[in-house]
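J.: Pasting the sequence and the predicted model now:
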Amino acid sequence: MTQEIWQSRPADLYGRRTHDRLFNALWGAITVFGGMAALSRWTPSRVAPVSRTIAAVITKREMVTSDVVALTLADPDGGLLPSWTPGGHIDVQLPSGRRRQYSLCGVPGRRTEYRIAVRRLDDGGGGSVEMHESYAEGDTLLFEGPRNAFYLGTGENEALFVIGGIGVTPMLPMLREAAQRGIDWRAVYAGRSRADMPLLDEVLAVDPDRVTVWADDEHGRFAGTEELLAGAGPQTAVYVCGPSAMLEAVRVTRDEHADAPLHYERFSPPPVVDGEPFEVELARSGRVLEIPADRSALDVMLDADPTTAYSCRQGFCGTCKVTVVSGDVDRRGRTAEGDEEMLVCVSRANGRRIVIDA
């Protein structure tokens, strides 16, 4: 090897190749050290894993609607937070042990501060209520990320953003980036009333001529796909984020165009389709959980233990992946699962019972 490197060095003016003394010294040291390591069966110690958890201080708490709170986060020492892109989110670790996913809705790419907005759902899983009641200005908030599974495409020339309620949080930075890129974009923002639409003033501030606001109380009905997708041709990139009913209506309509680009993110898990009841046995405790046909294994596991790890609830992030001890898995997620793995947020059992390492 040394001879090959030596031969590859350029010749000097007299046709001779000059040795690099520093290189030779280093190469010799590596050779000796490697030989000693082999003789002593020495194994280098592994690098300690770096914690992904980040502590931020809440610098501002603002009620942007009657049921939506916006929290601004910053590094407690005044440093920069990790870089992020529009559509990105963080996984917040709540004091109760729950983990919840919230999109970043501040100025695209800004690292001196993050902003998230949370709608309170009193009949939800408890996370939104805890976000509203547990945090005040000056408190510390722990999170992991950011991550992004909802990017604004790099090759988009024409885009339509369909926004429903709290679905505005990932969309607002996308609108700002689309405007910066010079994309020919439009947005339809729908909600029960203008007062119930969080960050509506900021959406309109991007470019009011490109935004259509649909308030149900002004029209006496919900917006249909004709209003939501008005003017969207087969080549228009459509981005949608909002309630499941809105998302499904847009998805079905866009399916009429086989090649129409459609990008979406859910804020709630997709409905269980063609589900069959089954049992999940938790190998560590021996406890058996009954999973009904219309609920996911994760839903029932969260009932039993609210600290069960999860994030997207849609089968693409892999946070809820568990090891399968026995049983056959009906795999339904977008994240790859091995032969002995299962995404409990979407996948189900092929058979009556499945045993997982939990």
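T.: Arrived safely, thanks for sending. Numbering: from 1, shown residues only.
J.: Could you use CA atoms for every contact and neighbour count after this?
T.: Noted.
J.: Would you mind identifying the next helix or strand past the top strand by length along the chain?
T.: Secondary structure of the chain per DSSP state E: the longest strand is strand 53-65. Reading on from strand 53-65 to the C-terminus, the next helix or strand found by DSSP states H and E is strand 68-74.
J.: can you state the direction angle for whichever helix or strand comes after that following strand and strand 53-65?
T.: Downstream of strand 68-74, the next assigned helix or strand under DSSP H and E is strand 89-93. For strand 89-93 against strand 53-65, the angle by axes from the mean of the first three to the mean of the last three CA atoms, to 10 degrees is 100 degrees.
J.: Now do strand 89-93: which elements does it pack against?
T.: strand 99-103, strand 140-147 (3 or more CA pairs under 8 Å, 6 or more residues apart in numbering; DSSP states H and E).
J.: Flag every buried residue along the longest one.
T.: I take that to be strand 140-147. Neighbour counts over strand 140-147 (16 or more other CA atoms under 10 Å) mark Thr140, Leu141, Phe143, Glu144, Gly145, Pro146, Arg147 as buried.
J.: ends of stretch 129-146, how far apart?
T.: Stretch 129-146 has an end-to-end distance of 22 Å (CA to CA, to the nearest Å).
J.: Columns distance to Val213 on top of the buried residues of strand 140-147, output as a markdown table?
T.: Output for the buried residues of strand 140-147, formatted as a markdown table (distance: CA to CA, whole Å):
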| residue | distance to Val213 |
| --- | --- |
| Thr140 | 36 |
| Leu141 | 34 |
| Phe143 | 33 |
| Glu144 | 34 |
| Gly145 | 32 |
| Pro146 | 30 |
| Arg147 | 29 |
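J.: For Glu341, which of the helices and strands packed on strand 89-93 is the nearest?
T.: For the helices and strands packed on strand 89-93, the distance to Glu341 is smallest for strand 99-103, at 21.3 Å, taking CA to CA.
J.: Quick one: list the elements packing against the closest one.
T.: Looks like strand 99-103 contacts strand 89-93, strand 114-119 (3+ CA pairs under 8 Å, 6+ apart).
J.: on that earlier part again, tell me which of the helices and strands packed on strand 89-93 lies nearest to Ile54.
T.: Nearest of the helices and strands packed on strand 89-93 to Ile54, taken as CA to CA: strand 140-147 at 5.4 Å.
J.: If you count contacts, what does that closest one end up packed against?
T.: Using 3+ CA pairs under 8 Å, 6+ apart: strand 140-147 touches strand 53-65, strand 89-93.
J.: Measure how the longest one sits relative to strand 140-147, angle-wise.
T.: By that I understand strand 53-65. Relative orientation of strand 53-65 versus strand 140-147 (the same axes, to 10 degrees): 100 degrees.
J.: how about the residue lying closest to Tyr264 once chain neighbours are set aside, secondary structure?
T.: Nearest in space to Tyr264, with sequence neighbours left out and distances taken as CA to CA, 6 or more residues apart in numbering, is Val240 at 4.9 Å. Under DSSP: H, G, I helix; E, B strand; the rest coil, Val240 falls in the strand class.
J.: this is the other structure I want to compare:
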Amino acid sequence: MSAGAQAQRIQDLAEFSGVRDNPLVGYGLVVGLDGTGDQTTQAPFTGQSIINLLSQLGVTIPPGTNMQLRNVAAVMVTAQLPPFSRQGQELDVTVSSVGNADSLRGGTLLMSPLKGADGRVYALAQGNVYVGGVGASAAGSSVAINHQAAGRIPNGGIVEQEVPMKLGDVDGSLDLFLKRSDFENARRVVTAINQEFGAPVAAALDGRTVRLQMPADDNSRVTFLARVQGIDVNADRGPSKVIINSRTGSIVLSDTVTLTRAAVAHGNLSIVIDSNPQVSQPGAFSGGDTAVVPDADITVQQEGGALQVLQTSADLMDVVNALNALGASPQDMMSILQALKSSGSLNAELEII
């Protein structure tokens, strides 16, 4: 096995065409809250929703009624519909407040339809909301642990309509999509599949797509795809990368990052401006006015940084030790890495997010 490759199952490297989750979304009401629901004066849609719901249940609310519904919250309900889902299958759903509810703890989601991208209802959601956070308030002070405006309902959704899905085209072919476009990995996947079956059942179309020729029988197709998923491939790890998060100051290096010999000098320049206004007091009976005279002290400090040699490093630990020897902060390290990349000493792609 080469140093830049590692054995992985095709199931971890690729996915079959059309075999995917389908997002569902819906709108609903959570009731039974302990005074932590929406304020209808600021979230009028909550009041409108409860009026519409009660009218469907045969309860008429007189026009102009001011309902203070602090035990009700309007929420958005989301779920993922797995591939090959059947009617009656249960789904986990997530409930998120869309109003100004303080907490959904202890609430119950009323029956809410979940729709797909085509606007059709594919599932119904209902149940008790589980919230991981907790909070308390008294005398103007409050304390909260974790987020309380969102929660989950395990197995709170029931599939009502199936998504039609067919494996493969009319000619019996099915595309296998690599999660990362790479011509070398596509070649290795094709070679491993053909060796497994002893026949040319796989062919690469490009750096991401591998076309498979499947058996005609449904049961044989399932067995065929199961064997394909379990095949081990010595996949290439891809290009070396250094990822810099400019917002948090995080730096991540892949294990194939290398350095060539370079010299780096690092120093900090700080400018401090200290304002010390002075009060000028006139003499007695002079007729003058008291005045404030501005006085500022400006200090420039520069830390010396001698050139330090970074030796050629082919191992990630050697690269880390060489960079740590500079004694730079993460923010300064970002500038050093960009300079090393510009000089050609850093053998990796630099990605800033």
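T.: Structure's in. What do you need? All figures in this text were calculated on a predicted structure; none of them were measured in a lab.
J.: Work out the TM-score between the chains.
T.: The TM-score (TM-score structural alignment, normalised by the length of structure 2) is 0.19; 111 aligned residues with a CA RMSD of 6.9 Å.
J.: sorry, back to before: which ones are touching the residue nearest to Tyr264 of structure 1?
T.: Phe161, Val162, Ile163, Leu247, Val250, Leu262, His263, Tyr264, Glu265 (CA atoms under 8 Å, 6 or more residues apart in numbering).
J.: picking that back up, can the helices and strands packed on strand 99-103 of structure 1 go into a markdown table with extra columns for mean neighbour count and distance to Glu281 of structure 1?
T.: Shown next, in a markdown table, are these (neighbours: other CA atoms under 10 Å; distance: least, CA to CA, whole Å):
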| stretch | mean neighbour count | distance to Glu281 of structure 1 |
| --- | --- | --- |
| strand 89-93 | 21 | 26 |
| strand 114-119 | 22 | 34 |
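J.: In CSV, list the ones you listed along with distance to Val68 of structure 1.
T.: Converted to CSV, those look like this (distance: least, CA to CA, whole Å):
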stretch, distance to Val68 of structure 1
strand 89-93, 17
strand 114-119, 4
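J.: what about those strands, which gets the closest to Lys60 of structure 1?
T.: Between those, strand 114-119 lies closest to Lys60 of structure 1; by CA to CA that is 9.1 Å.
J.: Now do the buried residues in the following helix or strand past the closest one.
T.: Using DSSP H and E, the next helix or strand after strand 114-119 of structure 1 towards the C-terminus is helix 127-134. Of the residues in helix 127-134 of structure 1, Gly127, Ser128, Val129, Glu130, Met131, His132 count as buried by neighbour count, 16+ other CA under 10 Å.
J.: Nearest to Lys321 of structure 1 among these?
T.: The nearest member of those to Lys321 of structure 1, counting by CA to CA, is Gly127 at 20.7 Å.
J.: hang on, isn't the closest one packed against Arg100?
T.: Yes - between Gly127 of structure 1 and Arg100 a contact is recorded at 6.7 Å, counting by CA atoms under 8 Å.
J.: neighbours around the residue nearest to Trp185 of structure 1 when sequence neighbours are not counted, how many?
T.: What sits nearest to Trp185 of structure 1 in space, not counting adjacent residues and going by CA to CA, 6+ apart, is Ala159, at 4.6 Å. Residues lying near Ala159 of structure 1 (other CA atoms under 10 Å) number 24.
J.: For Ala159 of structure 1, what is the enclosing helix or strand?
T.: Per DSSP H and E: strand 158-164 holds Ala159 of structure 1.
J.: just Thr212 of structure 1 next, same as before
T.: Here Thr212 of structure 1 is assigned to strand 211-215, by DSSP H and E.
J.: Work out for me the element Ala38 of structure 1 sits within.
T.: Judged by DSSP H and E, Ala38 of structure 1 forms part of helix 21-40.
J.: Report how many residues lie close to the closest residue to Leu71 of structure 1 other than its chain neighbours.
T.: Nearest residue to Leu71 of structure 1, sequence neighbours excluded (CA to CA, 6+ apart): Arg61, at 4.8 Å. Here the count is done by other CA under 10 Å, and Arg61 of structure 1 has 18 residues near it.
J.: measure Arg61 of structure 1 to Leu175 of structure 1 for me?
T.: In terms of CA to CA, Arg61 of structure 1 sits 24 Å off from Leu175 of structure 1.
J.: Over to Asn24 of structure 1?
T.: Counting by CA to CA, the gap from Asn24 of structure 1 to Leu175 of structure 1 is 56 Å.
J.: and Ile251 of structure 2, helix, strand or coil?
T.: Assignment for Ile251 of structure 2 (three-state DSSP): strand.
J.: try Ile193 of structure 2
T.: Put simply, Ile193 of structure 2 is helix when judged by three-state DSSP.
J.: Counting neighbours, what do you get for the residue lying closest to Ser173 of structure 2 once chain neighbours are set aside?
T.: Nearest residue to Ser173 of structure 2, sequence neighbours excluded (CA to CA, 6+ apart): Gln213, at 4.6 Å. Using other CA under 10 Å, Gln213 of structure 2 has 18 other residues around it.
J.: doesn't Ala202 make contact with Gln213 of structure 2?
T.: Yes - using CA under 8 Å, Gln213 of structure 2 is in contact with Ala202, at 6.6 Å.
J.: Out of the helices and strands packed on strand 89-93 of structure 1, which gets nearest to Ile354 of structure 1?
T.: Closest among these, using CA to CA: strand 99-103, at 24.9 Å.
J.: between the closest one and strand 89-93, how big is the angle?
T.: 150 degrees.
J.: that older thread, buried residues, the longest strand of structure 1. List them.
T.: So strand 53-65 of structure 1, judged by 16+ other CA under 10 Å, has buried residues Ile54, Ala55, Ala56, Val57, Ile58, Thr59, Arg61, Val64.
J.: ok, of the residues you listed, which one's closest to Val280 of structure 1?
T.: Nearest to Val280 of structure 1 among the buried residues of strand 53-65 of structure 1, with distances taken as CA to CA, is Ile54, at 33.3 Å.
J.: sorry, back to before: which one among the buried residues of helix 127-134 of structure 1 gets closest to Glu281 of structure 1?
T.: Nearest to Glu281 of structure 1 among these: Gly127, at 25.9 Å, using CA to CA.
J.: Any figure for the gap between the closest one and Gly28 of structure 1?
T.: 59 Å.
J.: can you check Val64 of structure 1 too?
T.: 66 Å.
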